[in-house]
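[1] Here is my input, please return the structure:
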Amino acid sequence: MKLHLSTKDYLFMLSFTLSNSLYAANVQIDFEELPLVSSDFYNGSDLAGGFVSYGMDFNNLYTNITSTCCWQGWAYSQTTDTTTPGAANQYSAFAGSGAAGSAKYGIAFSGFDAGGGIIPEITLPVNSNPTSVQITNTTYAALSMQTGDGFAKKFGGLSGNDPDWFLLTVNGLNVADTVVGNVSLYLADYRFANSAEDYILDQWTEVDLTPLANLDVRKLSFRLSSTDNGQFGMNTPAYLALDNFFVDVTTTPGDFDVNGSVGLPDLTIWNTHYGVDLRAAFNHGDADKDGDVDGTDFLTWQANFTTVASITQSIPEPTTLFITGGLTLGLYLPCRRYQIFI
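    Prediction:
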């Protein structure tokens, strides 16, 4: 087969002397690589205690009361129901999909803020800085605020003038679990003098997390609060949806799965995304941070591959590569593009 390289890639090959020094890679957590085996959501019913996506650890506590109950912390989903009220529809984002129309996204339920349980947390790798995340309501929380239900009030009250709000606070915690900074987003706000400006968030909204950068943050905790509270805690359903979480992680070039080493799973990631030429992230195989996944990124992986001299590996089409200690390249120049025969 032929692996097409641009002139830039070819020149890079000729002068390629990349070392395995660490650098800051912008990692995108979008949940798309996480499996859904027999349903449209994962809620921790396997009692794993959480899940990991590209080095980020999402906590989960599942109590096996029934076959579907009960979970706290983080789940992930691909359900799209924006019209059915109630807890049976707790896994749907009110925006109707993941961010930018993607399939999967994360769901948080704060049992702590609902009256007792755990706080949804994301544990970050060492030497990392969160940069941004996209947030929206779940359908369950949004419709509860919009019309009220058996547990929670209709936001605005009967007159529509009650100054209700539903607030997300993202706390940055250091290694001692001390809060060192926070950012916030109103998921609903009915405090405006002009009630026409009152809103319940129904679209994915970007939250800037850079105020938490360079504070040695090791965890992010997601706290929810509301004007609607009762004897046992918050009445508003303590849920949110999360997607496109970006983190700057210090790692080795080519460590696309952000597990601390460069190996064959990283080559699989590069191979899966080879040819993506718009807004690719590091964990999609974009080692040189130019927004695409191409031959230059493969060479970066190869230069940092931990055991390249002892591996013979065949990768399936469309980007078949045969590795035996290194990569033997035949080059020729057809017109204005270089092609590598492998």
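[2] For the rest of this, base every contact and every neighbour count on C-alpha atoms.
    Noted.
[3] Quick check: the residue nearest the centre of the chain vs residue 50, distance?
    Taking C-alpha atoms, centre = their mean, the centroid of the chain lies closest to residue 29, which sits 2.4 Å from it. Here residue 29 is placed at a distance of 15 Å from residue 50 (C-alpha to C-alpha, to the nearest Å).
[4] same thing with residue 122?
    Distance, residue 122 to residue 50, by C-alpha to C-alpha: 10 Å.
[5] Before we compare anything, build this one as well:
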Amino acid sequence: MKKLSLLLLLSVFVFCGCSDDDDDVRNEIVINFDNQLPQSESELKTEEGVKETPTDYYYKWNFKDPNNLVEFTHYYSEMGFGGGFTYTNKTDITTPGFNNISAITAKGKNGKVYFTSNSNSFTPAQVTNLNPDKYEFKGAWITNTTYAYLAIKEGNDGSTPSRVKQFSNGDWFKITAVGYQTNGTEIGRVDFYLADYRDGKTKIVNTWEWFDWSYIEDAAYIQFELNSTDNSEYEGVSYMNTPSYFCLDAITLIED
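    Sure thing, here's the model as predicted:
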């Protein structure tokens, strides 16, 4: 009788444990801009930006997703997109150079529209969570731009002579998502290799791959840093030759 009672107790415990796990399913929100560009081969255009100082080259403007869940930095000049984030449906996977902002996939992860970014100290790419009490960052899908892909694979950045080298054994191109609190305190970093020629590998990302941000899910905002083994130096200052461009799609938030 005691053994039977113990078995019944254990059965109830296991059943309740499974039930609790099922109740822990949290809703996800995927950021989508597919309805924002009705014309093909187009990109975000605006004249709403301002120059933070009269000597600045770029106008700066922040834009939000259609549901006002996240906000993105955007820099542009009379010549076009300069940095931060833009969204586009361009499909050119053959033309080298910075004027080509197409993803090497020629499309988004699930639709036609995706984000292209150029992130550096002058035009930092930042995505801000506008509802941190309700949502956390989960991650996004990531791939290379055509510009960066051809620079790495063929040593062709569209300039004459080219300023980049074709990757060889030991080279790599890495993006780091850096999470920050509202007051600017860093809470963590997550790396992803957009190209990896270490240890005999010859991988350049040319499909959409998942970039997991769960380690920095509590960030109020995320900035992106890019580093490469292809660097040069001018007057004692080191700079990266590999184009500091990448593409994101389906940025995903999860309920807090």
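[6] ok so, going back, which residues do residue 122 and residue 50 of structure 1 both contact?
    57-59 (C-alpha atoms under 8 Å, 6 or more residues apart in numbering).
[7] I'd like these laid out as CSV, including distance to residue 70 of structure 1, neighbour count and secondary structure.
    Shown next, in CSV, are these (distance: C-alpha to C-alpha, whole Å; neighbours: other C-alpha atoms under 10 Å; DSSP: H, G, I helix; E, B strand; the rest coil):
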residue, distance to residue 70 of structure 1, neighbour count, secondary structure
57, 20, 17, strand
58, 17, 22, strand
59, 14, 22, strand
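[8] Show me which of the residues you listed is closest to residue 135 of structure 1.
    Residue 135 of structure 1 lies nearest to residue 58 out of these, by C-alpha to C-alpha, at 15.8 Å.
[9] surely the closest one meets residue 72?
    No. The pair residue 58 of structure 1 and residue 72 does not pass the contact test of C-alpha atoms under 8 Å, sitting 11.0 Å apart.
[10] Do a quick rundown of the helices in structure 2.
    Taking DSSP state H as the criterion, structure 2 carries its helices at 2-23, 146-154.
[11] could you dump those to a markdown table with mean neighbour count?
    Output for these, formatted as a markdown table (neighbours: other C-alpha atoms under 10 Å):
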| stretch | mean neighbour count |
| --- | --- |
| helix 2-23 | 10 |
| helix 146-154 | 24 |
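[12] would you list the ones you listed in JSON lines and tack on distance to residue 115 of structure 2?
    Formatted as JSON lines, the helices of structure 2 follow (distance: least, C-alpha to C-alpha, whole Å):
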{"stretch": "helix 2-23", "distance to residue 115 of structure 2": "34"}
{"stretch": "helix 146-154", "distance to residue 115 of structure 2": "13"}
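[13] looking at those helices, which is closest to residue 135 of structure 2?
    Nearest of these (C-alpha to C-alpha): helix 2-23, 17.6 Å.
[14] Counterpart of residue 223 of structure 1 over in structure 2?
    Aligned by TM-score structural alignment, residue 223 of structure 1 pairs with residue 225 of structure 2.
[15] Compute the distance between that match and residue 124 of structure 2, please.
    Residue 225 of structure 2 is 8 Å from residue 124 of structure 2, by C-alpha to C-alpha.
[16] do residue 93 of structure 2 as well
    Computed as C-alpha to C-alpha, the residue 93 of structure 2 to residue 124 of structure 2 distance reads 25 Å.
[17] Same check on residue 46 of structure 2?
    18 Å.
[18] Name the residue in the two with the higher neighbour count.
    More crowded of residue 46 of structure 2 and residue 124, by other C-alpha atoms under 10 Å: residue 124, with 19 against 11.
[19] so what's the more buried one closest to, chain neighbours aside?
    Take residue 124 of structure 2 and drop its neighbours on the chain: the residue closest to it by C-alpha to C-alpha, 6 or more residues apart in numbering is residue 84, 5.3 Å away.
[20] hang on, isn't the one you found packed against residue 122?
    No. Residue 84 of structure 2 lies out of contact with residue 122 (C-alpha under 8 Å); the separation is 9.3 Å.
[21] I appreciate the help and will end here.
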